[in-house]
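J.: Provided below are the primary sequence and the corresponding predicted coordinates.
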Amino acid sequence: MYGNNLGEMAWMDLSVPDANHIKDFYQQVLGWQSEAIAMTAQDEKYNDFVMSTPANNEQIANAGDGDSSAGFATGICHAKGTNANIPATWLPYFLVADIEHAAIKVKEHGGKLVTEIKSMGADQYVIIEDPAGAHCALYHKGDKI
């Protein structure tokens, strides 16, 4: 995770048809390391990936506290299941206090909801398109904010 305050970017990921290929691309180009995350969509099992930078890998190893989430750089996901209609672009997730209220504000101010509000455990998110056509996600961290 990145920021923890309202309006800050909390996460960024990329959903593509072939996450394995794109994961390999960024490993070769940027030196990122990957950690597979088991996923299931329509009874199909596959892996999405959490990526970390070489510097973050070293920090994680030296921290010794077992919390590797601080070193994650991004996610690379298959465009399947709940990610099926996500555009193949780097997608930042910005923190909001109330996901329903934020979704209403998007529409009131000329934006569109690309997806319905989705749940991931206690967290919720919605992918939006702003009036210029740019995409991002609004993200609510359960009851933490």
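T.: Right, received. Where do you want to start?
J.: C-alpha from now on. contacts and neighbour counts both.
T.: Fine.
J.: mind listing what P87 touches?
T.: Counting by C-alpha atoms under 8 Å, 6 or more residues apart in numbering, P87 makes contact with S15, V16.
J.: now swap in G110 and tell me
T.: Contacts for G110 (C-alpha under 8 Å, 6+ apart) come out as D130, P131.
J.: my guess is it is in a helix, correct?
T.: No - applying DSSP: H, G, I helix; E, B strand; the rest coil, one finds G110 to be coil, outside a helix.
J.: do you know how far it is from K23?
T.: Applying C-alpha to C-alpha, to the nearest Å, one obtains 34 Å for the distance of G110 from K23.
J.: What ranges does this protein have for its strands?
T.: With DSSP state E, the ranges of strands along the chain come out as 9-16, 33-41, 44-52, 72-78, 91-95, 112-113, 118-120, 123-129, 135-140.
J.: before we go on, here's another structure to hold up against the first:
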Amino acid sequence: MPVTPSAVAVRGTPCWVSLTTHDLRRAQDFYAQVLGWTFRPGGLGEEFTVALTDGRPIAGVGALAADWQVSVAWTPYFAVASANDAAGRIRERGATIAVGPLRLGAGRVALAADRDGAVFGVWEGHTPAWAIGRGSAPVSLELRTRDAFDATIFYAEVLDWASEEPGGVEVAYERGEVLVRDGDQVVATVRGGVMEAAPDPHIRPRWHVQFPVEDVEKVAAAALAAGGQATHLTPPADPGVGQVLIRDPDGGLFTVTTG
């Protein structure tokens, strides 16, 4: 999670993304080669680092603790007023708390899985100057799940989406998907139709993180050279343009895009 205080994020918005992995050094080497990231200590111990682009925080990368019952994954964290209250609402709605709530640096955090198994986190406290669609931070965050409406109701109740109280986010249904907006900026998208027991891990219910790059072909080639896998999601109209799903050597999935 973020460790440099800056501001309290808007309630219900994604405020950070972090990779949990088995081998921290191998993950750092992979993302340095593929996305050009550098790393600095995160202030939360030797097993947690912050990824940087041009000196700006982009994401967290941390080794899985032995007692954390979570898998290798890119995980979004959402800003909440109280991690304890959010964890209570998660449990009340039949979902699972995997870790926490616990004190982590300057804030409090909990890791959870929604009713369909998609992993996410909640964060109470300050964050860096980071936002979806800004700079080299993820350009989009998308939940692919079985039932978009059911999932949206769950997250709305847990994260105060579309709350009548001022200062939160708005939710709208457009063109077959649910859009979560902070002002004019779409900060999350919810899409349905994914089978919970699908054999392809690319389409299991999960939150997908999408990073902006200048050339998806170069990134795909770098991922393969570094021991990962790459799958084109959209045929590029022009060389280097499109979307590519990347699997890192430990199994972490993310998407790169030029769109």
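T.: Ah, there it is. Note that the coordinates shown come from a computational prediction; the quantities given were computed from them, not determined experimentally.
J.: Need the TM-score between these chains.
T.: The TM-score (TM-score structural alignment, normalised by the length of structure 1) is 0.72; 121 aligned residues with a C-alpha RMSD of 2.4 Å.
J.: most neighbours per residue, which of the strands of structure 1?
T.: Among the strands of structure 1, strand 135-140 has the highest mean neighbour count (mean count of other C-alpha atoms under 10 Å), at a mean of 24.
J.: That one: average distance to aligned residues in structure 2?
T.: Mean deviation of strand 135-140 of structure 1 relative to structure 2 after superposition (mean C-alpha distance after the TM-score superposition for structure 1): 0.7 Å.
J.: now that strand: which residue numbers in structure 2?
T.: Taken onto structure 2 by TM-score structural alignment, strand 135-140 of structure 1 occupies residues 119-124 there.
J.: any chance of the strands of structure 1 in CSV, with distance to K105 of structure 1 too?
T.: Shown next, in CSV, are the strands of structure 1 (distance: least, C-alpha to C-alpha, whole Å):
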stretch, distance to K105 of structure 1
strand 9-16, 18
strand 33-41, 31
strand 44-52, 31
strand 72-78, 27
strand 91-95, 14
strand 112-113, 10
strand 118-120, 17
strand 123-129, 11
strand 135-140, 11
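J.: Now do the match of strand 135-140 of structure 1: everything it contacts.
T.: Residues from elsewhere that reach stretch 119-124 of structure 2 (C-alpha under 8 Å, 6+ apart): 15, 75-83, 86, 107-114, 206-207.
J.: How about stretch 6-18 of structure 1?
T.: Stretch 6-18 of structure 1 has contacts (C-alpha under 8 Å, 6+ apart) with 1-4, 22, 73-80, 83, 86-97, 139, 145.
J.: host element of A156 of structure 2?
T.: Element membership for A156 of structure 2, per DSSP states H and E: helix 148-159.
J.: Quick one: residues contacting whatever residue of structure 1 lines up with L102 of structure 2.
T.: Counting by TM-score structural alignment, L102 of structure 2 lines up with K118 in structure 1. By C-alpha under 8 Å, 6+ apart, the contact set of K118 of structure 1 is Q124, Y125, V126.
J.: what's the answer for P92 of structure 1, then?
T.: Contact partners of P92 of structure 1, counting by C-alpha under 8 Å, 6+ apart, are M9, A10, W11, M12, D13, C136, A137.
J.: ok, 10 Å please
T.: Counting by C-alpha atoms under 10 Å, 6 or more residues apart in numbering, P92 of structure 1 touches 8-14, 74, 127, 135-139.
J.: farthest-separated two in those residues?
T.: Largest separation among the contacts of P92 of structure 1 by C-alpha to C-alpha: E8 and L14, giving 18.2 Å.
J.: So which residue is dead centre in structure 2?
T.: Taking C-alpha atoms, centre = their mean as the criterion, P76 is the residue nearest the geometric centre of structure 2, at 2.8 Å.
J.: Map that one onto structure 1.
T.: Alignment note (TM-score structural alignment): P76 of structure 2 maps to P92 of structure 1.
J.: could you pull out the strands for the stretch 101-250 of structure 2?
T.: 107-113, 119-124, 126-127, 140-144, 170-174, 177-182, 185-191, 206-212, 229-234, 243-247 (DSSP state E, counting those that start in this stretch).
J.: could those strands go into a markdown table alongside distance to G42 of structure 2?
T.: What follows is these, written out as a markdown table (distance: least, C-alpha to C-alpha, whole Å):
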| stretch | distance to G42 of structure 2 |
| --- | --- |
| strand 107-113 | 13 |
| strand 119-124 | 16 |
| strand 126-127 | 13 |
| strand 140-144 | 23 |
| strand 170-174 | 32 |
| strand 177-182 | 27 |
| strand 185-191 | 25 |
| strand 206-212 | 21 |
| strand 229-234 | 28 |
| strand 243-247 | 24 |
